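**Student:** Below: sequence and its predicted model.
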Amino acid sequence: MKTLFISHKPPYPIVDGGCHAMDRMLRDFILAYPEAVISYVYFETEKHPGNRKKIPQEIKKNVDFIGIPISTKINPLSAFIHLFNNKSYNVSRFVKGNIKKQIELLLSQNEFDIVLFESIFSGGYIDDIRCISNAKLVYRAHNIEHKIWEDLSKGEKNPLKKWYLRHLSRKLKSFELQFLNKIDLIMSISKLDQSYFKNHTSTRSTYIPVSMKIHSIKMMHNGSLCFLGAFNWLPNKEAMIWFVDNVFKELSNKFPTLTLEIAGSFSNEITSISEKSNVHLHGFVESSKEFIAMNGIFVAPLLSGSGVKMKVLEAMSLGVPCVLSSKAAEGLALPEIIPVCQNKADFIEKLSILLLDKELCEKIGKAGQEFIETEFSSELVSNKIIDSLNT
């Protein structure tokens, strides 16, 4: 089977949840089709330049990676023009002539069975591909992208920013639905998102979770909370600022020695919160697993976003107790013991209990790990990939 993956950013190095999901998809695809011939086109941007040295050797031997440098910097004039046309500026920034030429060259030299889009932002080439290829077009849906921007607009207090975010979400929604109806198959990472695709498109969709390995790393109960995520993703930035200003501030009054440990790329986006007492920014860390395991209870106070949150799954795979917002828990049929919070008061109450109850922390951690083992194994995911592509 010949397969072409197209992604708006490099899967390696793994700097955020999106890269992690892309890595797992590639591994599970290879497990499903060990003889597959895979070409992987990715866009190298200012924010995601890529590093071929970080591609794992066991992946490199199975995949031909093709990185194409482009600039996606926001151009004020182009952004202004997009206010008056019917195109999504979010997507247009990733549509470039050199990428189109490379994709057309690959399609002319190879008869691909499958073209798999790893992001809505790589979808700007679908019409060109459809014109010259008979391959099955597959979309790996990490989320419903326009819903992220809708949620951000709802939480924005500045009237001008609120209007612009709403404008971006409307344009993106229009493109997203058109794109989804041109695809042959949608592989959704989330059951909740898959339900949306089923109700709003005519394209066949199926739920294929992201796989996650179980890890045995001893968790430290050290009177701290932690979060890890990339802060160039606006929902992460929004979540941490809200959590520090609302929840952690009150928890600190009850637990004066409590610390909040925050790691992730682009931490410069949230440097203002590091000025708060007992809030520590670690920036990018080489081992997300070690960081999460060493820093107590994992919190995911997301207020906006879509899809399954990779760092939540990773924390559970380590046996670390997680306390989640309802948004962070979306799309997951979690065991009842795992705390899901609806508001500030919920977070304060549930975290206060856990900070005093080591045994309950361990029970929650174990329940999360068992949930991952049952629902997110590589064997299960690779079999689902085979079933969906053979149907």
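**Tutor:** Received it, and whenever you're ready, just let me know what you need. Numbers count the residues shown, from 1 in each chain.
**Student:** CA atoms for contacts and neighbours, from now on please.
**Tutor:** Will do.
**Student:** Just confirm residue 217 contacts residue 318, I think it does.
**Tutor:** Yes. Counting by CA atoms under 8 Å, residue 217 does reach residue 318; the two are 6.3 Å apart.
**Student:** okay, those two: which has more neighbours?
**Tutor:** Just comparing residue 217 and residue 318: by other CA atoms under 10 Å the higher neighbour count belongs to residue 318, 24 against 15.
**Student:** Please compare the first structure with the one that follows:
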Amino acid sequence: PDDRSFQRELSASFIGSLDWIPNQEGLKWLLQEVWGPVVARHPEMVLHVAGRNPPAWVQDLAGPNVQVHGEVSDAVEFINRHSLMIVPLLAGSGMRVKILEGMALGKVVLTTSVGLEGIAATQREEALIADTPDQFAAAIEWCYGDRDRLRQIGRRARQLIRLQYDNLTTTRQLKKAYDRLLVGAS
């Protein structure tokens, strides 16, 4: 994993399709309910927002503490630049591929219980989980503590993805399940 982001000042990223309503709702919630108190305590903190088709209201929020990048040519490079990946999903279903990508890259992912559905991560072990504005702000504040602690969460997240969500691992698990079914059918 690219650990360089843990050697710089804490910065946060949000990446996702900005024409998908759950992403818009989560980003709006983050910016309206959470970001103000965070910036009041840490005026140097910047949220970097990337994603295709950002609506006008997202562009209008750009300023010293919110940088809107629009669609980026290399999502991995974008994610790697920031130690904290924020995924404030309030609704939606299915596996969150961007969360898995962030974890696979060794980043600290801060998301909601909804965002982590289907992902076997544990609070402050492989991810940070927060469901209210106060919890989100407290989690970001917690990230200002020990950089090595953040690096360890990122490493454990990467290990979790490698052990449970890697394509080869998943294929092996499926093969074992099919083998058991075939043995039972004969």
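**Tutor:** Arrived safely. Quantities reported herein were computed from a predicted structural model and do not represent experimental measurements.
**Student:** rewinding a little: touching both of residue 217 and residue 318 of the first structure, which residues are there?
**Tutor:** Shared contacts of residue 217 of the first structure and residue 318, defined by CA atoms under 8 Å, 6 or more residues apart in numbering, are found at residue 293.
**Student:** Output the contacting helices and strands for the helix ranked longest in the first structure.
**Tutor:** Scanning the first structure for the longest helix, with DSSP state H as the assignment, gives helix 159-182. If contacts are counted by 3 or more CA pairs under 8 Å, 6 or more residues apart in numbering; DSSP states H and E, helix 159-182 of the first structure sits against helix 89-92, helix 145-155.
**Student:** can you list these in a markdown table and add distance to residue 301 of the first structure and mean neighbour count?
**Tutor:** A markdown table is the format used below for those (distance: least, CA to CA, whole Å; neighbours: other CA atoms under 10 Å):
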| stretch | distance to residue 301 of the first structure | mean neighbour count |
| --- | --- | --- |
| helix 89-92 | 25 | 19 |
| helix 145-155 | 14 | 19 |
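**Student:** CSV please, covering these and showing distance to residue 359 of the first structure.
**Tutor:** Formatted as CSV, those follow (distance: least, CA to CA, whole Å):
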stretch, distance to residue 359 of the first structure
helix 89-92, 46
helix 145-155, 36
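**Student:** Out of those, which is closest to residue 266 of the first structure?
**Tutor:** Residue 266 of the first structure sits nearest to helix 145-155 of all these, at 18.8 Å, using CA to CA.
**Student:** which residues of the second structure does the closest one align to?
**Tutor:** Under TM-score structural alignment, helix 145-155 of the first structure corresponds to no residues of the second structure.
**Student:** nearest spatial neighbour of residue 309 of the first structure, skipping sequence neighbours?
**Tutor:** Leaving aside its chain neighbours, residue 309 of the first structure sits nearest to residue 328 (6.4 Å; criterion: CA to CA, 6 or more residues apart in numbering).
**Student:** residue in the second structure matching that neighbour?
**Tutor:** Alignment note: residue 328 of the first structure maps to residue 115 in the second structure; criterion TM-score structural alignment.
**Student:** what does residue 350 of the first structure give?
**Tutor:** In the second structure, residue 350 of the first structure lines up with residue 139, judged by TM-score structural alignment.
**Student:** neighbours around that match, how many?
**Tutor:** Residue 139 of the second structure has 17 neighbours, counted by other CA under 10 Å.
**Student:** can you map out the strands along the first structure?
**Tutor:** Per DSSP state E, the first structure carries strands over the ranges 2-7, 37-44, 63-69, 114-117, 136-141, 185-188, 204-207, 224-228, 259-263, 279-281, 297-300, 322-325, 340-341.
**Student:** equivalent range in the second structure for the fourth one?
**Tutor:** If I follow you right, that is strand 114-117 of the first structure. Per TM-score structural alignment, strand 114-117 of the first structure has no counterpart in the second structure.
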